[in-house]
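In: predicted coordinates and the sequence they were generated for:
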Amino acid sequence: MPALRSNPLLQPAQPLSDRPRRHPCYYMPQGNVVIRVQNTLFKLDLSVLHETSRVLRIITPPLYAGKLRFQGFDDEHPFVLHETTEHEFVRLLWVLYPSNSHPFTAATVDDWMTILNLAHKYEMDDVCALAVARLHASQVDPIRKIAIWDKYHLDPYFLASSYVALCQRVEPLTLGMTMTIGLKNFTKLAAARDLYHQRVGADCCKRHTPGEKQVIAEEIVMQIFSRHAKH
């Protein structure tokens, strides 16, 4: 089992001078571990964290002999999560401890991005998969979606519709797009757009219906990105 102090994200707390507040929803009476994020205490069912996160399995529940604490984390000695904000952690808890008052189905794209980031950090595979599915089903700008998939090394199969949309986008590609999606993706996208415009010609020619243009873009994206994937 790795030492707690070896992980910069997870550190046992030192004596606290300022009194943190208990979270109104996620300081749970049935919880058996207290976690501090910024200046807020969360009391949670540790079994849920152990089941979903390989990283958080190093947290132990409190063990007492009378009033003497032998191990674990309580209000006076909470387990501190560093490099995470209260806002971010609460969004992750929406998924881990769902309730009628905080249904995660109402989460926005930015919320799911936060959830994906923390799930990736704490090695929560099932939560990552859920966040990816929700992001894929959401209306995410194609450039942003490509950047997300590239950052977290997600299945590029689900980017086909984004590349198809960008092939047909009238606006030219910009330097900012290169910075966002990376040079490799930008180069493939530029090649796909060039081939698309060669196939369909200028918009004023009206040689293809919108449906035909969609099919052409899909064929080109499959051709360009499948070819690059083999190398």
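Out: Happy to help now that I have it.
In: for the rest of this, base every contact and every neighbour count on C-alpha atoms.
Out: Noted.
In: show residues contacting stretch 92-109.
Out: For stretch 92-109, the surrounding residues in contact (CA atoms under 8 Å, 6 or more residues apart in numbering) are 26, 48, 49, 114, 115, 118, 119, 127, 135, 138, 140.
In: which of the residues you listed are buried?
Out: Buried by 16 or more other CA atoms under 10 Å: 26, 49, 114, 115, 118, 119, 127, 135, out of the contacts of stretch 92-109.
In: which one of those is nearest residue 81?
Out: Of all the buried ones among the contacts of stretch 92-109, residue 81 sits closest to residue 118, with 11.3 Å by CA to CA.
In: report the buried residues of the strand or helix carrying residue 95.
Out: Assigned by DSSP states H and E, residue 95 falls within helix 86-96. Residues of helix 86-96 classed as buried by neighbour count (16+ other CA under 10 Å): 86, 88, 89, 90, 91, 92, 93, 94, 95.
In: next, the angle from the helix or strand following that helix to helix 86-96.
Out: Using DSSP H and E, the next helix or strand after helix 86-96 towards the C-terminus is helix 109-121. Angle, helix 109-121 to helix 86-96, by axes from the mean of the first three to the mean of the last three CA atoms, to 10 degrees: 80 degrees.
In: continuing past helix 109-121, what's the next helix or strand?
Out: Taking DSSP H and E as the definition, the helix or strand right after helix 109-121 is helix 125-137.
In: that older thread, okay, angle between the helix holding residue 95 and helix 125-137 too, please.
Out: Using the same axes, to 10 degrees: helix 86-96 against helix 125-137 is 100 degrees.
In: how far off centre is helix 86-96?
Out: Relative to its parent chain, helix 86-96 has a centroid offset of 12 Å by CA atoms, centre = their mean, to the nearest Å.
In: can you check which helix is longest in the chain?
Out: Longest helix in the chain by number of residues (criterion: DSSP state H): helix 210-229.
In: quick check: buried residues in that one?
Out: Buried-residue list, helix 210-229, by 16+ other CA under 10 Å: 213, 214, 216, 217, 218, 220, 221, 222, 225.
In: take this one as well and set it beside the first:
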Amino acid sequence: MFTLPSGSKVPEGFNDEYPIVLEGTSVYDFRQLLRAMFCRPDIPGILSCAPPPTTFREWTSVLRLTHRWEMSALHLHARKSIAKLDGVDAVNRLSLALTYDIEDWIHPALADIIRREEPLARRHVDVLGVDMVLKLARAREHVAGYFGSCAKAPPNHHFFRLVSEVFPEYFFESTRQKIIDHAIV
């Protein structure tokens, strides 16, 4: 479709027999993107249709495509919508943060995973990969060794220091206050 004239060939998207093919895009994901774009009760003048995305899975589809196609306004809307959802597991938040470069989700998700009582499991490897789960286990061991339990709210500076030793790539002096503030909660 976006190449030189096709000569005698029927161009992609000309009719239903020659659709525009979006490589690597599922029908489900594209449908969620369209719902997010055109089924928006928050925008005056948009006709009501099917309800906009509401679930984690639906908004993750929107996030995936808006990131790929650099649709910044809708990408931000998807991020905000996911952030408002109740019950989104910290492992899933961390996965999205790392996949789609959502820096402000990384520290809170790391802190939540490290401090929670639930142990890491095989399903976490499926979501985050072996390397990240091993680093999380190491951070949990550091925190538990220092404080006696991961679930105890540790002093802010010690918690930050222990976690930043395991994840130096996510901790810079400018972001120190974010993780310290989150550790208080």
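Out: Structure received. Values in this document were obtained by computation on a predicted structure and should not be read as measured data.
In: and the TM-score between them?
Out: Overlay of the two chains. TM-score (TM-score structural alignment, normalised by the length of structure 2): 0.64; 158 aligned residues with a CA RMSD of 3.7 Å.
In: number of residues surrounding residue 22 of structure 2?
Out: By the criterion of other CA atoms under 10 Å, residue 22 of structure 2 has 9 neighbours.
In: distance of it from residue 15 of structure 2?
Out: Distance of residue 22 of structure 2 to residue 15 of structure 2, computed by CA to CA, to the nearest Å: 15 Å.
In: cool, residue 71 of structure 2 as well?
Out: 26 Å.
In: before we move on, what about residue 122 of structure 2?
Out: 47 Å.
In: residue 104 of structure 2 now?
Out: Counting by CA to CA, the gap from residue 104 of structure 2 to residue 15 of structure 2 is 44 Å.
In: run the angle between the longest strand anywhere in structure 1 and helix 86-96 for me.
Out: What stands out as the longest strand in structure 1, according to DSSP state E, is strand 21-27. Here strand 21-27 of structure 1 runs at an angle of 20 degrees relative to helix 86-96 (the same axes, to 10 degrees).
In: residues in structure 2 aligned with strand 21-27 of structure 1?
Out: Strand 21-27 of structure 1 lines up with nothing in structure 2 when matched by TM-score structural alignment.
In: need the contact partners of that strand.
Out: Residues contacting strand 21-27 of structure 1 (CA under 8 Å, 6+ apart): 39, 40, 41, 42, 43, 44, 93.
In: and that strand, what's buried?
Out: 22, 23, 26, 27.
In: swap in stretch 84-98 of structure 2?
Out: 90, 91, 93, 94, 95, 96, 97.
In: repeat for stretch 156-166 of structure 1
Out: 159, 160, 162, 163, 164, 165, 166.
In: just stretch 42-52 of structure 1 next, same as before
Out: Across stretch 42-52 of structure 1, burial judged by 16+ other CA under 10 Å covers 42, 43, 44, 45, 46, 49, 50, 52.
In: how about residue 201 of structure 1, what's its match in structure 2?
Out: Residue pairing (TM-score structural alignment): residue 201 of structure 1 is matched to residue 148 of structure 2.
In: neighbours of that match, how many?
Out: Neighbours of residue 148 of structure 2 (other CA under 10 Å): 12.
In: need the buried residues of helix 210-229 of structure 1 in CSV (columns: distance to residue 109 of structure 1).
Out: Formatted as CSV, these follow (distance: CA to CA, whole Å):
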residue, distance to residue 109 of structure 1
213, 29
214, 26
216, 30
217, 26
218, 25
220, 29
221, 25
222, 27
225, 26
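In: give me the element the most centrally placed residue in structure 2 is part of.
Out: Nearest residue to the geometric centre of structure 2 (CA atoms, centre = their mean): residue 96, 2.0 Å. Secondary structure from DSSP H and E places residue 96 of structure 2 in helix 90-99.
In: I figured residue 150 of structure 2 hits residue 137, correct?
Out: No. With contacts defined as CA atoms under 8 Å, residue 150 of structure 2 does not count as touching residue 137, sitting 10.6 Å away.
In: joint contacts of the two?
Out: Joint contacts of residue 150 of structure 2 and residue 137 (CA under 8 Å, 6+ apart) are residue 114.
In: quick one: which of those two has more around it?
Out: The neighbour comparison of residue 150 of structure 2 against residue 137 (other CA under 10 Å) goes to residue 150, with 24 against 17.
In: with distance to residue 184 of structure 1 added, can I get the contacts of strand 21-27 of structure 1 in TSV?
Out: Putting those into TSV (distance: CA to CA, whole Å) gives the following:
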residue	distance to residue 184 of structure 1
39	42
40	42
41	44
42	42
43	45
44	43
93	36
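In: which ones among these lie within helices?
Out: residue 93.
In: tell me the one among the contacts of strand 21-27 of structure 1 nearest to residue 69 of structure 1.
Out: Checking the contacts of strand 21-27 of structure 1 against residue 69 of structure 1 by CA to CA gives residue 43 as the nearest, at 16.7 Å.
In: and the closest one, how far from residue 181 of structure 1?
Out: Distance of residue 43 of structure 1 to residue 181 of structure 1, given as CA to CA: 39 Å.
In: about what we covered before: mind putting the buried residues of stretch 84-98 of structure 2 in CSV, distance to residue 170 of structure 2 included?
Out: Listed next are the buried residues of stretch 84-98 of structure 2 as CSV, based on distance: CA to CA, whole Å:
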residue, distance to residue 170 of structure 2
90, 16
91, 16
93, 15
94, 12
95, 14
96, 15
97, 11
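In: next up, the contacts around residue 159 of structure 2.
Out: Going by CA under 8 Å, 6+ apart, the list of residues near residue 159 of structure 2 reads 143, 180, 183.
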